[in-house]
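Q: Following is a predicted model, sequence given first.
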Amino acid sequence: MKLVSAVEHGWLSIGNEGDLTAQEADALATAESVLPKNCLEWSRNRVKFRQFCGVVQVQQVLQIEILPKVFPHQTPEQQRTTLIEMLDTAGDIEGLSAQQAGLGTSNHRLLDVFIRHFLRLLEAQLQQGLLRDYRDVEDMLDQVRGRIDLIRQQRENLFKPQRLACRFNELVVDIPVNRLLHTALLCMTHLASSPMLRQHIQSVRMRFGGIGVIHKGDHLPRADDLNRMQRRYASVVELARLFIDGQYLDARAGQQQVYSLLFDMNQLFERFVAVKLRPTARKMGLRLMEQGPRRYLGEDDSGKGRLLMRPDISLLDDLNRPVAILDTKWKLLESSNPLASLSSADLYQLSTYASAYRCDQVMLLYPEQSGFRGEYQMSLNLARPVTLNVLAVPLDGKGLSLSVRNVAEFM
C-alpha cells in the first residue's frame, strides 16, 4: 500500500512523477462523496485537503495522512505531535499523548499511532476480564433451571413431561459492547500499515473468540449506554466508535472500501482553546460558554428572528452577561504584524458581537506561529470603547492565560 504524507492546504501533484498517479487521484475523487463536505479542492493536475487533518485510506492501495502546519521547516514527527497533543487536550481521543505514542524517536504513521493507543487502552481493560452481561434464555431442558414457563410447557410438552420449558438468565460475553470492540479490531486489521501491528491486533482479537460483530444498520453502543460495571470501558468504546464511523463502503465507487479519520481543525482548535481557558475563567469567577450565547441580530416585520449569532467562546459573569467574546481562527497570518493581517470580515464580525452583546472586550485567537507570539491590542471605534485583543495560542501543551487583567477591568 502506498503511503503519502501531506499538510493541510498543501497541494499534492498528480502525474507519473507526482505525489499521486492519475489512477490514485481517480480513486480519491471517487471516494470524495463519503468524505466531509468541501474536504478536497481540485486544480489542474493537483489536489489538496482544506482545513482537515487526519487519515484517508482508499482500499488497500493508498493511504494519505494530512498533518497540520503552523511553523515552517517542521518535520512530520513534529506535525504529528502537534495534532496528537491537540486531540488529547480537546478530549477527541482521550489519554493520547505524544510521549505515549513515541513520536519523539520513531517515524510512526498517524493511523498506526491511533491504533496502538486503542490497543493499549483495550489491553489495560482486558487484564480485568472481558465484559459480561446477563441474557434471557428460553430452552428445553431435562432438569429445572431458572423457572418453568408454564404456558410453553403445556403447549409444547403436554405429552413429553420429561422435557421442561425453562426460562433463565445466562452470563454471556457476546454482548453489544464486545461486538463493537471486536468490529473495531477487525477494521484495524485492514488499516494498519505495519505487519507487526497487524500481528498485535490479531493476538488481541483472539480474546474475542465466539463474539460476533456489528452489522450495517445495527446500533453502535455509546459510552452513555454502559452500566455501572461497564463504565471502565467508556474511553475504549468511544474510540472504537470513532474507528467504525470512519469506514464506508461506497456503492457508487464500485464497492470500493474507503476509510477516513479526519478532524476539522477549525472545530478542534476551538475546543482546544476552550479547554485551555476554562481554568482561567473559573479563577476569575466567570463561566465559559462554547457556541453561545445565541442571539438574533435582528427581527423582520413579523417579529421572526433573523441572522442567528453564535460566538465561538464567551466569558459570562454571574448574571450570564458576556464580559468577553472570543473568536478562534485556525489559519496562518500573512504578515509578521498580526494587526495588519486581520481580515475586514473578522473585524466586522467582532464589532457586531460587541454591539449586539454590549460587550467591551473581544478577542481573536490564532495558533502560535512563526512571527506571531504573544498578544497585540487595538481599540475599535464603536459607539462606546471596545478593546480588541489578538493573541497567539501555544500548541505545545502549556497552560493558557488570556488577558486576565484586561478582562477584569470590565467586570
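A: Here it is on my side, so go on.
Q: From now on I want contacts and neighbour counts done on CA atoms only, so please keep to that.
A: OK.
Q: Once you drop chain neighbours, what's closest to residue 316?
A: Spatial nearest neighbour of residue 316, chain neighbours left out: residue 322 (4.4 Å); criterion: CA to CA, 6 or more residues apart in numbering.
Q: make that residue 112, sorry
A: The nearest residue in space to residue 112 (CA to CA, 6+ apart) is residue 192, at 5.8 Å.
Q: Report how many residues lie close to the one you found.
A: Neighbour count of residue 192, defined by other CA atoms under 10 Å: 20.
Q: do the same with residue 342
A: When neighbours are counted by other CA under 10 Å, residue 342 comes out with 15.
Q: list the contacts for it?
A: Shown in contact with residue 342 (CA atoms under 8 Å, 6 or more residues apart in numbering): residue 333.
Q: ditto for residue 306
A: 296-300.
Q: nearest to residue 286, of those residues?
A: Using CA to CA, residue 296 comes nearest to residue 286 of those, at 23.4 Å.
Q: May I ask you to confirm that that closest one is in contact with residue 311?
A: No: the pair residue 296 / residue 311 is not scored as a contact, 11.6 Å apart, by CA atoms under 8 Å.
Q: Which of these two has more residues huddled nearby?
A: The neighbour count for residue 296 versus residue 311, taken as other CA under 10 Å, is higher for residue 311 (20 against 13).
Q: That one belongs to a strand, doesn't it?
A: No: read with DSSP: H, G, I helix; E, B strand; the rest coil, residue 311 is coil and lies in no strand.
Q: so what's it up against?
A: With contacts defined as CA under 8 Å, 6+ apart, the neighbours of residue 311 are 290-294, 325-327, 353.
Q: Let me see the contact set for the nearest residue to residue 270 once chain neighbours are set aside.
A: Nearest in space to residue 270, with sequence neighbours left out and distances taken as CA to CA, 6+ apart, is residue 328 at 5.9 Å. Residue 328 is in contact with 266, 269-270, 273, 312, 364-366, counting by CA under 8 Å, 6+ apart.
Q: just checking, what packs against the helix or strand containing residue 277?
A: For residue 277, the host element (DSSP states H and E) is helix 265-283. Packing contacts for helix 265-283, counted by 3 or more CA pairs under 8 Å, 6 or more residues apart in numbering; DSSP states H and E, involve helix 76-90, strand 287-290, strand 313-316, strand 322-328.
Q: Swap in 7 Å and give it another go.
A: Helices and strands touching helix 265-283, by 3 or more CA pairs under 7 Å, 6 or more residues apart in numbering; DSSP states H and E, are helix 76-90, strand 287-290.
Q: ok and it relative to strand 322-328, angle-wise?
A: 150 degrees (axes from the mean of the first three to the mean of the last three CA atoms, to 10 degrees).
Q: let's bring in a second one:
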Amino acid sequence: MSISIELTEHEPATSRVLPDAVGRALATSRIVSASPDPHIPGNWLLRAGHNVGAVTVGGPGIDSPVTVRIAPKVLITRLFFLLGYSLDPRGAWHDGQVDVAEHRDLLPALAHAVERQIERALRQGLLQGYQETDEAALVVRGRIRETDQIRRHFGAALPVEVTYDEFTTDIAENRLLRSAVERLLRLPGVPHDVRRRLLHHRLRLADVTPLVRGQLLPAWHPNRLNARYQQALHLARAVLTDASPEHAPGGLRMDGFLFNMNKLFEDFVTVALRESLRGTDLRCVLQDAHHLDEAAAIRMRPDFVLYQPDGAPLAVVDAKYKAEKRAGYPDADLYQMLAYCTALGLPEGHLVYAKGNEPHAAHRIRNAGIVIHQHALDLDQAPADLLSDIASVSRLMRASRSV
C-alpha cells in the first residue's frame, strides 16, 4: 500500500515516518528539505520550499512507494493563469479561465488541461508539414549529398545519399505533443478518465517520433497553419521542461512532476512587464547579463532591464517569490538591487514580491541617492487586477524617465 504525504509550499517543517532510503533520496534531490527528526527515531522532518507538485519514490529496500504531494499556496486556477500568461501572454489564457475541471491537485489538473488542449489541437486532424530527410536511397530524390556519397560508398553508384523535403506528420509540433502525452502517461496520479483519453491521443500520434529524454526540444514558430496547436504546444513544452529527477541514490526511482514557483513567478512578472510596455519606444531585456566590476569578473543577471531609445538603462527589476516573514522583506534583496543600480548607473530599482507583509515600500540609500522600491503582488486576486498591479509598477518605472 502506497504511503502519501501532503505538504504545502513554504509551510513549517512537519515530522513524518519515512524509510531512511526515501528520506535520503528526498534530501539529495532537494525536492523538499529533509532531515532526520532528532526527537523521534524513524521520523524525518520535511519542509516544502519553492517546488510544487507530486513525486513518488520507490525501488530497492522500499516495501511501499511513498508519494509526496506539495500543494501551492495559490489556487490551482491562479497558478495556471501565471503559467499560461508567461507562456503565451496574448493567447486565450489571459482571462485565467483554464480548463482544470474540479481537480484541486496540481498533477491531475495539469494532465487534464494538457489533454483538453491536445484534443482541441487534433480535432481537425494532424498537422502536416515539410521535414528535411537524409537517407541512402536506390533512386535519386531531391539532391545528392556528394561528400557523403564519396565518403560512405567509395564511388559506388548505389545506394545514393540524398536529401529531400517530405510532406509528413512527423514534424516538431506533433513530436512535442506526442512526447508530452508519453510523459504524462508515465506519471503517477493521473486520473483514470484523463489517462484513457491520453492513450487515445497517443494512438492518433502513433506515426510521430517521440523525443528522446534529454534531447533538446525541437523549435517551432507560430504561424497561421499551427494556430490551433499553439496553446497545446505551450503546455506541452511546460510538461517536458518542468520535470522531477527520475533517479535517486541506491537505485531508487522517482516519478513525478514539479513546478518551480520561483521560476514561474519570475517568468510571469517579467513577461507581464514586457507586455505592459508594448507599443512604447522602450526596449525590454529579460535576464540581461552585466558585470558589477570594471574588470568584468563579477557577473550579474537582473531579471528585467528597461532601456531608453538611445540605449541607456532606464529601470531594473528583480522578481522574488519568497515566503512571508514577520520581519518583512529580506535585507539581502536590497543589497542585491543596490548592486544592480550602481553597476547600471540607475537612480531607482524595483523588487517585485509575491504578497508579503507590506504592500509597497521605498528606501533611499544613504550617500548614494538611490531609491529601491519593493512591490508586493497579491496572486490570489483576479487576473485583471493582478495585471493592473503590474501596470502600476510599469508606470512607476517609466516615470523615472522624466526625472
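A: Looks like it arrived, so ask away. Small disclaimer: the values here were computed from a predicted structure and weren't measured.
Q: Most tightly packed of the helices and strands packed on helix 265-283 of structure 1?
A: Using mean count of other CA atoms under 10 Å, the stretch among those with the largest mean neighbour count is helix 76-90, at a mean of 21.
Q: So which elements touch that helix?
A: helix 98-101, helix 265-283.
Q: which strands and helices sit next to the shortest one?
A: Right, helix 98-101 of structure 1. Packed against helix 98-101 of structure 1 by the contact rule (3+ CA pairs under 7 Å, 6+ apart) you find helix 76-90.
Q: and with 8 Å instead?
A: Partner elements for helix 98-101 of structure 1 (3+ CA pairs under 8 Å, 6+ apart): helix 76-90, helix 110-126.
Q: gap between the alignment partner in structure 2 of residue 114 of structure 1 and residue 282 of structure 2?
A: In structure 2, residue 114 of structure 1 lines up with residue 110, judged by TM-score structural alignment. For residue 110 of structure 2, the distance to residue 282 of structure 2 (CA to CA, to the nearest Å) stands at 36 Å.
Q: that older thread, arrange the helices and strands packed on helix 98-101 of structure 1 in a markdown table, one row each, with distance to residue 31 of structure 1 as further columns.
A: Putting these into a markdown table (distance: least, CA to CA, whole Å) gives the following:
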| stretch | distance to residue 31 of structure 1 |
| --- | --- |
| helix 76-90 | 24 |
| helix 110-126 | 18 |
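Q: and residue 258 of structure 1, which of the ones you listed is closest to it?
A: The nearest among these, by CA to CA, is helix 110-126 at 14.1 Å.
Q: Need the contact partners of whichever helix or strand comes after that closest one.
A: Per DSSP H and E, the first helix or strand lying C-terminal to helix 110-126 of structure 1 is strand 133-141. The contact list for strand 133-141 of structure 1, computed with CA under 8 Å, 6+ apart, reads 163-173, 175.
Q: Check stretch 212-226 of structure 1 too.
A: Contacts of stretch 212-226 of structure 1 (CA under 8 Å, 6+ apart): 174, 176-177, 179-180, 182-183, 231, 233-235, 237-238, 241.
Q: From the chain's centroid, how far away is that stretch?
A: With CA atoms, centre = their mean, to the nearest Å as the basis, stretch 212-226 of structure 1 stands 18 Å off its chain's centre.
Q: same thing with stretch 376-390 of structure 2?
A: Distance of stretch 376-390 of structure 2 from the chain centroid (CA atoms, centre = their mean) equals 20 Å.
Q: before we move on, back to that, please determine how far the residue nearest to residue 112 of structure 1 is located from residue 175 of structure 1.
A: Counting by CA to CA, the gap from residue 192 of structure 1 to residue 175 of structure 1 is 26 Å.
Q: got the buried residues for the helix holding residue 277 of structure 1?
A: 265, 267-281 (16 or more other CA atoms under 10 Å).
Q: Touching it from outside, list them.
A: 51-53, 86-87, 89-90, 287-288, 290, 312-313, 315, 328-330, 393, 399-402, 404.
Q: Swap in 7 Å and give it another go.
A: The contact list for helix 265-283 of structure 1 (CA atoms under 7 Å, 6 or more residues apart in numbering) reads 51-53, 86, 89-90, 287-288, 328-330, 399-401.
Q: ditto for stretch 364-381 of structure 1
A: Identification of contacts with stretch 364-381 of structure 1 by CA under 7 Å, 6+ apart yields 70-71, 326-331, 336, 338, 386-395.
Q: Tell me which of these fall in helices.
A: residue 338 (DSSP state H).
Q: Using neighbour counts, trim the contacts of stretch 364-381 of structure 1 to the buried set.
A: Among the contacts of stretch 364-381 of structure 1, the ones that count as buried by 16+ other CA under 10 Å are 70, 326-331, 338, 386-395.
Q: re the thing from before, give me the buried subset of the contacts of strand 133-141 of structure 1.
A: By neighbour count, with 16+ other CA under 10 Å, these hold 163-168, 173, 175 as buried.
Q: in structure 1, which residue is closest to the centre?
A: When CA atoms, centre = their mean is applied to structure 1, the residue found nearest the centroid is residue 92 (4.3 Å).
Q: Mind telling me what element that one is part of?
A: Here residue 92 of structure 1 is assigned to no helix or strand, by DSSP H and E.
Q: re earlier: dump the helices and strands packed on helix 76-90 of structure 1 to TSV, plus distance to residue 381 of structure 1.
A: Output for the helices and strands packed on helix 76-90 of structure 1, formatted as TSV (distance: least, CA to CA, whole Å):
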stretch	distance to residue 381 of structure 1
helix 98-101	44
helix 265-283	27
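Q: looking at the alignment, what does residue 268 of structure 2 pair up with in structure 1?
A: Under the alignment defined by TM-score structural alignment, residue 268 of structure 2 is paired with residue 272 of structure 1.
Q: what do we get in structure 1 for residue 319 of structure 2?
A: Using TM-score structural alignment, the partner of residue 319 of structure 2 in structure 1 is residue 328.
Q: Quick check: its match vs residue 321 of structure 1, distance?
A: 20 Å.
Q: For the residue mapped onto residue 362 of structure 2 from structure 1, which three-state class applies?
A: Alignment of residue 362 of structure 2 against structure 1 is given by TM-score structural alignment, with residue 377 as its counterpart. Taken by three-state DSSP, the conformation at residue 377 of structure 1 corresponds to strand.
Q: count of residues packed around residue 377 of structure 1?
A: Residues lying near residue 377 of structure 1 (other CA under 10 Å) number 13.
Q: Appreciated, that's everything.
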